[in-house]
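Enquirer: Below is the sequence, then the predicted model.
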Amino acid sequence: MPVFNSGDYLREAVHSVLHQLPIDDRPLPSLELIIVDDHSTDARTVAMLAEIAGMDDRVRVITNQRSKGAAGARNTGIAQASGAWIGFIDSDDIWLSYALALRWHYIESNPGIRWIAGRFKLLRTELTLAQYQADCARLAADMAGTSQYPRLEHLPRPFLDFAKECLIQTTAVLIQRDLINEMGLFNEKLHRAEDYHLWFQCAVANDLWRIDYEISYYRIHAASLTHGETPRYLKEDLMIEMLLQGELAGAHRASLVRRLDMVMQDHCYFYRGRKQYGNAFGMAMKWVGKRPLQVGGWKELLAATLRRG
């Protein structure tokens, strides 16, 4: 769990991990929660971290001496982890109470799984206790006495699928520690889309398994990186360029280039739609510089120049 000035959401996120429940009385795997404070400066967060550090012997709080971003904080935690499997949760997100048990059930039932994810819910408002309890109870009721676990989807080496869309959200992922290390961890040069970058690398030679059920909440709020005031795919072009320059591109180059064009187009639409024509012009220039033979970039350059929304 990377933490940077998380404030009030932090306690809720920690509580959701430490209060995981078993399914059908099957024992849960042993759990350690490694919280990596990425050099927080908010006094409330620092005080809360000190309180959390002593609340449960399964919790370890580690402090980075300098801010390393989400990728660096996660890498710090992975390096300190003792488990064979790694799960992630941001400090403003929430695991449903069966998130660990459900993924673990499929891992034990399918020895070939190296990474697995579930669906997630977007949380745009404050989560009430009643809402959380209702969602947990719904999952328990769906499986009670029937052994009918949610459908498990198998996606063989889904690189091309990821080129169309990011299929998973980091809070819902459980992955072998060895696989992360094989891929070289999260790229600390990326300040956004660092998780997407890692999933692309995993998808080249590893099948993905997805549970057709929501197991976590992904919170959207004004202070989060993902909200309506920035382009949906902000900085993703840098991530794609990094992939194109690496060994992975090869036969997948065309699909990555299509993704790059889509991202640049979306950026231009975003800024023109808000009449931010200077930003739209700069983004169009960037697109033309990357892809001078792509007609879309030139059209966006003209539209920004003419200040067309």
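Expert: Cool, the structure landed. Numbering: from 1, shown residues only.
Enquirer: make it CA atoms for all contacts and neighbour counts henceforth
Expert: Will do.
Enquirer: Just the helices from the stretch 101-250 of the chain, written as ranges.
Expert: For the stretch 101-250 of the chain, the helices defined by DSSP state H, counting those that start in this stretch occupy 129-143, 159-164, 177-182, 194-205, 236-245.
Enquirer: dropping in the other structure now:
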Amino acid sequence: MSVLDISIIIPVYNSRKTIAECIDSVVCELCATDYSWELVLVDDGSTDDSLKELYRFKEASLHSEQIRIISQTNKGAASARNAGIKVSSGTFIAFNDSDDKWLPGKIKKQMDYLLNHPQADLAGGAHEEVHGSYFKNLKRVNPIGIKDMVLKNYFSPQAVVIRKKALDDTGLLFDESMRSGFEECSLFYPLTYYRNCILMNEVVTKSITGKRRWGDSGLSGNIRAMEKGELYNIKNAYRSGFISFGRYLTAYILSLLKFSRRLLICEKRKFFGC
């Protein structure tokens, strides 16, 4: 198998209405560069016509030979991303979610940085619906370590590029047992401990539907699941020796405070119907 510059992995689950725009945004960005690439689409047991839509897109694409489709039973986003990582042949790996889109310049800026800074293994940016327009009080480029990550989740899968060798050397993958929220931190926490990771302080991805990550339409169930996942990751970081007890205690309390605030916001949305 020939080595490509970059592999892009997109987990897909019941995303028939958004997947075409999602893929279009990725392919347009890739075609604006000179990088060799492949697109790995992993259908995670969709029950709508998502899988058919993937094949329709591939058949109609001018880049069909660079598009690979994998179908598996429903195991969650972590499993789908891992399946894509395992078959990828790129020197670098990027992701997108099936209801998100890349913004202009996303991949070129991140790839250029990693190619010019071989000591860095991850370059991330902001995802609009999670981080807002940018990270306040941060410089244009910022090193992010595990001590930073346990206090604030700076990385979203769709907004990062990772050097694949960093995953191969550490054996790190997403925790497939986490299907309810914050499974991405099961990879990002140890990666920021073992390797050099940087944050580019600009928005590089956004939601196609405008859906917020938590509490949309006044639903609180996903907030509780995400909080459970975040606390699990924080505990695991401490048990693994990545952070001190003091940092663990600070991160744990801060997480609970953020959870309480999100619940209040969720109830407000539910009450006012916004």
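Expert: Cool, the structure landed. This one's a predicted model, so the numbers in the text were calculated from it and none came from an experiment.
Enquirer: still on that earlier bit, between the helices of the stretch 101-250 of structure 1, which gets nearest to I62 of structure 1?
Expert: Across these, I62 of structure 1 has its closest neighbour in helix 177-182 (18.7 Å, C-alpha to C-alpha).
Enquirer: Now tell me what touches stretch 167-174 of structure 2 from outside.
Expert: 78-79, 81-82, 183-187, 190-191 (C-alpha atoms under 8 Å, 6 or more residues apart in numbering).
Enquirer: Nearest spatial neighbour of L256 of structure 2, chain-adjacent residues omitted?
Expert: E227 (7.8 Å; C-alpha to C-alpha, 6 or more residues apart in numbering).
Enquirer: who's in contact with the one you found?
Expert: Counting by C-alpha under 8 Å, 6+ apart, E227 of structure 2 has contacts 181, 255-256, 259.
Enquirer: For the equivalent of it over in structure 1, give its distance to G184 of structure 1.
Expert: Mapped onto structure 1 by TM-score structural alignment, E227 of structure 2 lines up with E236. Noted for E236 of structure 1: a distance of 19 Å to G184 of structure 1, by C-alpha to C-alpha, to the nearest Å.
Enquirer: Any idea how far apart the tips of stretch 36-51 of structure 2 sit?
Expert: OK, stretch 36-51 of structure 2 end separation, C-alpha to C-alpha: 25 Å.
Enquirer: And that stretch, how far out from the chain middle?
Expert: Mean-position distance between stretch 36-51 of structure 2 and its chain equals 16 Å (C-alpha atoms, centre = their mean, to the nearest Å).
Enquirer: Which of the contacts of E227 of structure 2 are retained in structure 1?
Expert: Checked against structure 1 using both residues aligned by TM-score structural alignment, their matches' C-alpha atoms under 8 Å, the contacts of E227 of structure 2 keep these contacts: 181, 255.
Enquirer: could the contacts of E227 of structure 2 be laid out in CSV, adding distance to G215 of structure 2, neighbour count and secondary structure?
Expert: Conversion of those to CSV gives the following (distance: C-alpha to C-alpha, whole Å; neighbours: other C-alpha atoms under 10 Å; DSSP: H, G, I helix; E, B strand; the rest coil):
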residue, distance to G215 of structure 2, neighbour count, secondary structure
G181, 13, 18, coil
S255, 16, 20, helix
L256, 16, 15, helix
F259, 11, 18, helix
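Enquirer: from the contacts of E227 of structure 2, which two are the most distant?
Expert: Among these, G181 and L256 lie farthest apart (C-alpha to C-alpha), at 15.3 Å.
Enquirer: residue in structure 1 matching M200 of structure 2?
Expert: Aligned counterpart of M200 of structure 2 in structure 1: I211 (TM-score structural alignment).
Enquirer: That match: neighbour count?
Expert: Neighbours of I211 of structure 1 under the rule other C-alpha atoms under 10 Å: 20.
Enquirer: which ones are touching it?
Expert: Here I211 of structure 1 is in contact with 103, 116-119, 150-153 (C-alpha under 8 Å, 6+ apart).
Enquirer: between the residues you listed, which is nearest A53 of structure 1?
Expert: Looking across the contacts of I211 of structure 1 and measuring by C-alpha to C-alpha, the closest to A53 of structure 1 is R103, at 26.5 Å.
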